[in-house]
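# turn this into a structure:
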Amino acid sequence: MYGFSPNYYGYDFRQIAIMAWTPSEVALNRKLRVLWEQHVYWTRLAVNSIVGDLPDKDETIKRLLRNATDFAAAFEPFYGKAIAARFGDLMKRHLTIAAELVQALKTGNTSAAADAQKRWFANADDIAVFLGRINPFWSTEEWRRMLDEHLKLLSSEVTSRIAGNYAENIALSDRIESQALEMADVMTSGIIQQFPMAFSA
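Below you'll find the model as predicted:
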């Protein structure tokens, strides 16, 4: 977004080694992949609604924010209510700042956009540190890299949408989706390693 070129092509897909997952492990992966897919899908729809000032804007943002609650619900069986709620709060902040940033960019308020962008990246760092603390199989640095990638790709997607570069905007959306699935697979792998007894069947 503000301060980033719309041409971001530094994406590198990270393959996750999957060795004969049990049905319960596959189910977890499917759940987390759906959540990350919904995360980027509803983010894209919210961006389009804000930029286009569409009548569905408020309802679309409301549905987007539900993604944070859904992530918290997915975490609760493993980490308990308090940790799950904290993760949900961090994800909700990630989404609300993003909406705020898009609105500032749409109206050309560069100072508000710069402030929101700073808080957005700080929030991503908070998420990376949080995940690194609750699971010894998640690397804070790896989550920093992935979330930084996520935000930069979203920044470019928004910039291209505002500029009306629709072919580029759509191509970036495909890259965002692939990168989100990478995060889902890393998340799955860490939970399986941390709670192996939960996935015996």
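# could you use CA atoms for every contact and neighbour count after this?
OK.
# mind listing what's buried along stretch 140-147?
140, 143-144, 146-147 (16 or more other CA atoms under 10 Å).
# nearest to residue 57 among the residues you listed?
Checking these against residue 57 by CA to CA gives residue 147 as the nearest, at 25.1 Å.
# you'd agree the closest one is up against residue 124?
Yes: assessed by CA atoms under 8 Å, residue 147 is found in contact with residue 124 at 6.1 Å.
# mind listing what's buried along the helix or strand containing residue 125?
In the assignment (DSSP states H and E), residue 125 maps to helix 110-134. Buried residues in helix 110-134, counted by 16+ other CA under 10 Å: 112-114, 116-117, 119-121, 123-132.
# immediately after it, which helix or strand?
With DSSP H and E, the next secondary element past helix 110-134 is helix 140-163.
# starting at the chain centroid, how far to that next one?
A distance of 9 Å separates the C-alpha centroid of helix 140-163 from that of its chain, computed with CA atoms, centre = their mean, to the nearest Å.
# just list what that helix packs against, helices and strands only.
With contacts taken as 3 or more CA pairs under 8 Å, 6 or more residues apart in numbering; DSSP states H and E, helix 140-163 sits against helix 23-52, helix 110-134, helix 166-194.
# let's see this one next, to set against the first:
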Amino acid sequence: MKWGDSMKPWFNIDCITEQVDRLKSDMREVWEQHVYWTRLTVNSIAFNLPDLDANTARLLRNATDMGNLLKPFYGNQIAAKFASLIRAHLVIAAELVQAAKAGNQRAAADAERRWYANGEEIAEFLSRINPFISRREFQEMFFEHLALTKKEAVLILQQNFKASIEVFDKIEAEALEMSDTITFAIVKQFPRKFRR
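Just a heads-up that it's a prediction; the model follows:
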């Protein structure tokens, strides 16, 4: 899926109900927060800012928030598993930035390897719980998210802030693509929950 195409799947839904619109808005909000708090945490790590602990705590809360959106459809166990996978994604990202900042190439390479393995697991998990999510397509999107986030972090560490913002704009657009992909798949899987 290309950036800017996120509205196309919605034309296939007969009727956008208030429940569909609410889920779409809530899902977009947590994915927006995901990338915003990631950027703030990267900045805090890069420049030894005193808000690092507070930003990290808020970033990690995002994993719980994402899991909570799945609860009404999949139950507590699946929601908790998804939250755990997203939390691992966030923790590994912080490890990668810290290793890159320290110039520890071995630790950075190890974190990046685990980061991509976690991305594979996230795509596999979502495709397993929802037949309308393609493992391959979601993994492609998620890997692009990882590549862009790494690029953004490197640019921040290099203090190339203008370029990092340009990359962040792409990260934000793609996060909304992933958000809409999940929402659309849930609506397709549970149509009775979204009837008027």
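# mean deviation, stretch 72-90 of the first structure versus the second structure?
In the superposition against the second structure, stretch 72-90 of the first structure averages 0.6 Å from its aligned positions (mean CA distance after the TM-score superposition for the first structure).
# kindly report the same for stretch 143-159 of the first structure.
Mean for stretch 143-159 of the first structure is 0.5 Å (mean CA distance after the TM-score superposition for the first structure).
# buried sites along that stretch?
Using 16+ other CA under 10 Å as the test for burial, stretch 143-159 of the first structure gives 143-144, 146-159.
# and for stretch 76-84 of the second structure?
78-80, 82-84.
# in the first structure, what stretch matches it?
The aligned range for stretch 76-84 of the second structure in the first structure is 81-89, by TM-score structural alignment.
# what's the answer for stretch 182-190 of the second structure, then?
Mapped onto the first structure using TM-score structural alignment, stretch 182-190 of the second structure spans residues 187-195.
# okay, residue 74 of the first structure and residue 68 of the first structure: tell me how far apart.
To residue 68 of the first structure, residue 74 of the first structure is 10 Å away according to CA to CA, to the nearest Å.
# ok so, going back, closest one of the buried residues of stretch 143-159 of the first structure to residue 41 of the first structure?
Nearest member of those to residue 41 of the first structure, counting by CA to CA, is residue 154, at 11.4 Å.
# quick one: what's aligned to the closest one in the second structure?
Superposed on the second structure with TM-score structural alignment, residue 154 of the first structure falls opposite residue 149.
# same question, residue 32 of the first structure
Here residue 32 of the first structure is matched to residue 27 in the second structure, going by TM-score structural alignment.
# distance of its match relative to residue 192 of the second structure?
Distance from residue 27 of the second structure to residue 192 of the second structure, by CA to CA: 19 Å.
# tell me the contacts of the nearest residue to residue 79 of the second structure once chain neighbours are set aside?
Leaving aside its chain neighbours, residue 79 of the second structure sits nearest to residue 67 (4.4 Å; criterion: CA to CA, 6 or more residues apart in numbering). Contact partners of residue 67 of the second structure, counting by CA atoms under 8 Å, 6 or more residues apart in numbering, are 79-83.
# perfect, I'm done here.
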